[in-house]
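Colleague: I'd like to go over a predicted model; first the sequence, then the structure.
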Amino acid sequence: MSVRLKTLVILKGYPRLSETFIAQELLGLERAGFDLTLISMRKPTDKKRHPIHDEIKARVVYLPEYLHEEPIRVFRALMAGRRKPNFRPLLQRFWKDLRRDISRNRIRRLGQALVLAHEWPDAGEWLHAHFIHTPASVARYASIMTDVPWTCSAHAKDIWTSPDWELIEKLGEARWSVTCTRAGFEHMRELTNRKEQVHLSYHGLDLTRFGYFSGVRPSRDGSDGSNPVQILSVGRAVPKKGYDILLQALALLPARLHWRFVHIGGGDELARLRPLADKLGIADRITWKGALAQEDVLGHYRSADVFALACRVAADGDRDGLPNVLFEASSQNLVCISTNISGIPELLTGGENGFVVPPEDPRLLAVALERAIREPDLRYRLGKAAEKRVREHFDHNSSIRQLTRLFESEWQKP
């Protein structure tokens, strides 16, 4: 049997409803024989859990989210760390980082790394960070203290909102890194001389959870007020999801076209979006469902006619990579309308298996929505093509096999 080192996986928070792609990977690695302990930098805030979280057997260890909340734990770690030979190199690295990023956040990551290095759960033999910003900072500092190697999975926001100097240094120190879109992959490779240690690994979808939808959707075309076309979106209400743009596009649809919009997800922007819907005169056509468990979301994919997600690059550079909800919707032959940013065109091609429009353009988004509403035969054809692409090219087992090879290639080195 191939070697499997005890791996500590550092996460921003666990469990999280919005990060099913991470939970899916963790479960896949466990099933492949990996021995994991999950190190969460935050306690959970979601009131619900996906079933997949109950299937993951790994123990979860929570670091102090804010250092002042667990001062004794942090103090003990600091005192123990000061006696270690690697404490001075760690401080040198920390001061170098702090001079370029004077923030409490940087101090928190040092404190969390000291606690992790001091307590060192389950005799960990490898560190793996999910996200190349703050979790990778904790992994990097803990690695300096313990001499335990680390690797990293980068995703979207963490790549595009991190300064280049930090990405360059982390890519130079991690044994390898993976990311889930070609845009992120190419950006990371541009920043490092160790290009062979940056890998593209699509998350894909666990198709056992998203089986074939054998039902038949009604041929609604927006002409019947008693049977409106059902438009669905799933995603956190945050700026990069572009929900204000989507609402503006919905308001531009012809008044005599009958539709209803359902949003699933939490998020701080809901407090702004609901009044915006009122202002646009479409609030009576919208249902805000809040966060739902995965099995409930699946039911909504199967009852909807159109899926819409108006992704954009936010003012701070934050953006999606390749949203898993597009995989999920496509797997149920539900036609998707989205934008041409980041990795989305790696899944959707306008006119072939979906509708793809520029970001920040309510008018063109409205044109795509109107066509999708009026043409049920086109929705069916594009939805089936998207489903075929997901099932043939984005099975998450391919990613698990790739990650297994990457880990084992390091662990088997002399």
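Modeller: Perfect, I can see it now.
Colleague: please make it C-alpha for all contacts and neighbour counts, starting now.
Modeller: Fine.
Colleague: which residues does F307 contact?
Modeller: I231, L232, S233, Y301, A329, L334, V335, C336, I337 (CA atoms under 8 Å, 6 or more residues apart in numbering).
Colleague: below is structure B, check it against A:
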Amino acid sequence: MHSPLIRRKTLVVLKGYPRLSETFIAQELLGLERAGFDLTLISMRRPTDKKRHPIHDEIRARVVYLPEYLHEEPLRVLRALVAGWRKPNFSELLKRFWKDLRRDVSRNRFRRLGQALVLAHEWPDAGEWLHAHFIHTPASVTAYTSIMTGVPWSCSAHAKDIWTSPDWELTEKLADARWSVTCTRSGFEHMRDLAPAKDRVHLSYHGLDLERFGRFDAERSRRDGSDASNQVQILSVGRAVPKKGYDVLLEALALLPRDLHWRFVHIGGGNELSRLQPLATRLGIADRIDWKGALAQVDVLDHYRRADVFALACRVAADGDRDGLPNVLVEASSQNLLCVSTNISGVPELLTDDANGLVVAPEDPQALAAALERAIRDPDLRHRLGEAAEARVREHFDHDSSIRQLTRLFESEWQKV
């Protein structure tokens, strides 16, 4: 008798693939493949990053790209519409679509409908299960496709998708999905409060591939900011978007005493770079900053190992967007690198102030500057907290445990279908 993992071909719907900023998704896909899953990746957008992480080349799954904009592939969309029109479930799909559209009148709704029709019509690799990564637009395409095909679906929710989606939409998707997971307790509790069936919502930390992020056994520096020729290295990795709080971090750096010698390195792309770089100039710290842009994972790991402090000033953005538990904090902690961050969303689920990190309130440059100064001046503190952070990651954030949990969730449903 074949294992359910072999006979359930799974179509994974993603907003875009591959993406440098979503290593946690790539890591999960590779882990599922290694656990025996047969995946096909369905991407709603084509890649825009100029580089790839090595992990993307290890994933064997075929990638199918839906029309990113319907007008770009009109014949493909038209064929799907004509084919869908003849199917018995089309009227049910239209009923659901109009219900959604009345509450959210946007071109985005029509795009998701068109993408779902294309997916249902082309139906790659004889899929037997649908899984959405992100509960906003990918789950919309997945839910519409499920209505058309009758194929069940599940969902992994993360951060922005939870907090920027209206409650009515989350409630309906959580009712439709066979199960959902999310990666922070705050997100889990919010989703569970909205879910009609609370036992179908699960907490699953992404974890880290600890083989890829092996132990860093070299001795860390004893730089303390007193030597201009041996500056303390402060690192941050993340997209320059409002929820990352890079404007607050730059303001905090500008508040550090002038006698401290430090250098700040930022890794990541993002639309806010064009605003942040002039801000650094106005604050008088531009000559202390290296903007590296997006880098491959192996290069990021090298920077973790050369840095003295990792900083990330997470916040809730004006539109409600926020981080879950930023994977970069887990990665940095795995290399016994002291992290300075804020008590937003899932950050306190990893870092406890003065126990295995330094954690301050968001939107507070003065408090952040005080924590950074303390970390810069005290190498013993950095070493103590960094080692405690690494111990927590290696004990509680092992990627293999999350893959085992997801495997159980898939298998439990597949046995019912």
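Modeller: Arrived safely, thanks for sending. Model, not experiment: these values are computed from the prediction.
Colleague: list the TM-score for the superposed pair.
Modeller: Aligned and superposed, the two chains score 1.00 in TM-score terms (TM-score structural alignment, normalised by the length of the first structure); 414 aligned residues with a CA RMSD of 0.5 Å.
Colleague: now, which of the contacts of F307 of the first structure lie within strands?
Modeller: Taking DSSP state E, the ones among the contacts of F307 of the first structure that sit in strands are I231, L232, S233, C336, I337.
Colleague: now do the same contact list for the last one.
Modeller: Counting by CA under 8 Å, 6+ apart, I337 of the first structure makes contact with V306, F307, A308, L309, A310, G354, F355, V356, V357, A368, L369.
Colleague: again, 10 Å this time
Modeller: 233, 306-310, 326, 348, 350, 353-357, 365, 368-369, 372 (CA atoms under 10 Å, 6 or more residues apart in numbering).
Colleague: distance check, the residue mapped onto it from the second structure against P362 of the second structure.
Modeller: Applying TM-score structural alignment, one finds that I337 of the first structure aligns to V340 in the second structure. As judged by CA to CA, to the nearest Å, V340 of the second structure and P362 of the second structure stand 11 Å apart.
Colleague: repeat that for D57 of the second structure.
Modeller: Per CA to CA, D57 of the second structure is found 37 Å from P362 of the second structure.
Colleague: list the contacts of stretch 347-355 of the second structure.
Modeller: Identification of contacts with stretch 347-355 of the second structure by CA under 10 Å, 6+ apart yields 184-186, 205, 314, 323-327, 329-330, 333, 338-343, 356-360, 381, 384-386, 388-389, 392-393, 396-397.
Colleague: now swap in stretch 77-93 of the first structure and tell me
Modeller: 71-72, 74-75, 94, 96-98, 110-119, 140-147.
Colleague: and the buried ones among these, selectable in PyMOL?
Modeller: Filtering those down to the buried ones (16 or more other CA atoms under 10 Å) takes a single PyMOL command:
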select buried, resi 74+94+110+111+112+113+114+115+116+117+118+140+141+142+143+144+145+146
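Colleague: need the residues touching each of V340 and P362 of the second structure.
Modeller: Joint contacts of V340 of the second structure and P362 (CA under 10 Å, 6+ apart) are A313, L368.
Colleague: ok, and the closest non-adjacent residue to A174 of the first structure?
Modeller: Nearest non-adjacent residue to A174 of the first structure, counting by CA to CA, 6 or more residues apart in numbering: T151, 5.0 Å away.
Colleague: just R106 of the first structure next, same as before
Modeller: Of all residues not flanking R106 of the first structure in the chain, L98 sits nearest, at 6.6 Å (CA to CA, 6+ apart).
Colleague: the one you found and N105 of the first structure: what is the separation?
Modeller: For L98 of the first structure, the distance to N105 of the first structure - CA to CA - is 10 Å.
Colleague: before we move on, what about A366 of the first structure?
Modeller: Applying CA to CA to A366 of the first structure and N105 of the first structure gives a distance of 41 Å.
Colleague: give me the neighbour count for the equivalent of V357 of the first structure over in the second structure.
Modeller: When the second structure is aligned by TM-score structural alignment, the residue opposite V357 of the first structure is V360. By the criterion of other CA atoms under 10 Å, V360 of the second structure has 21 neighbours.
Colleague: please apply the same query to G214 of the second structure.
Modeller: 12.
Colleague: that's a strand at it, yeah?
Modeller: No. According to DSSP: H, G, I helix; E, B strand; the rest coil, G214 of the second structure belongs to no strand; its state is coil.
Colleague: who touches it in this structure?
Modeller: Applying CA under 10 Å, 6+ apart, we find G214 of the second structure in contact with L301, S334, Q335, R394.
Colleague: thinking again about what came up before, top of the ones in strands among the contacts of F307 of the first structure by neighbour count?
Modeller: Within these, C336 tops the neighbour count with 31 neighbours, counted by other CA under 10 Å.
Colleague: correct me, but that residue touches N353?
Modeller: Yes. In this structure C336 of the first structure lies within contact range of N353 using CA atoms under 10 Å: 8.1 Å.
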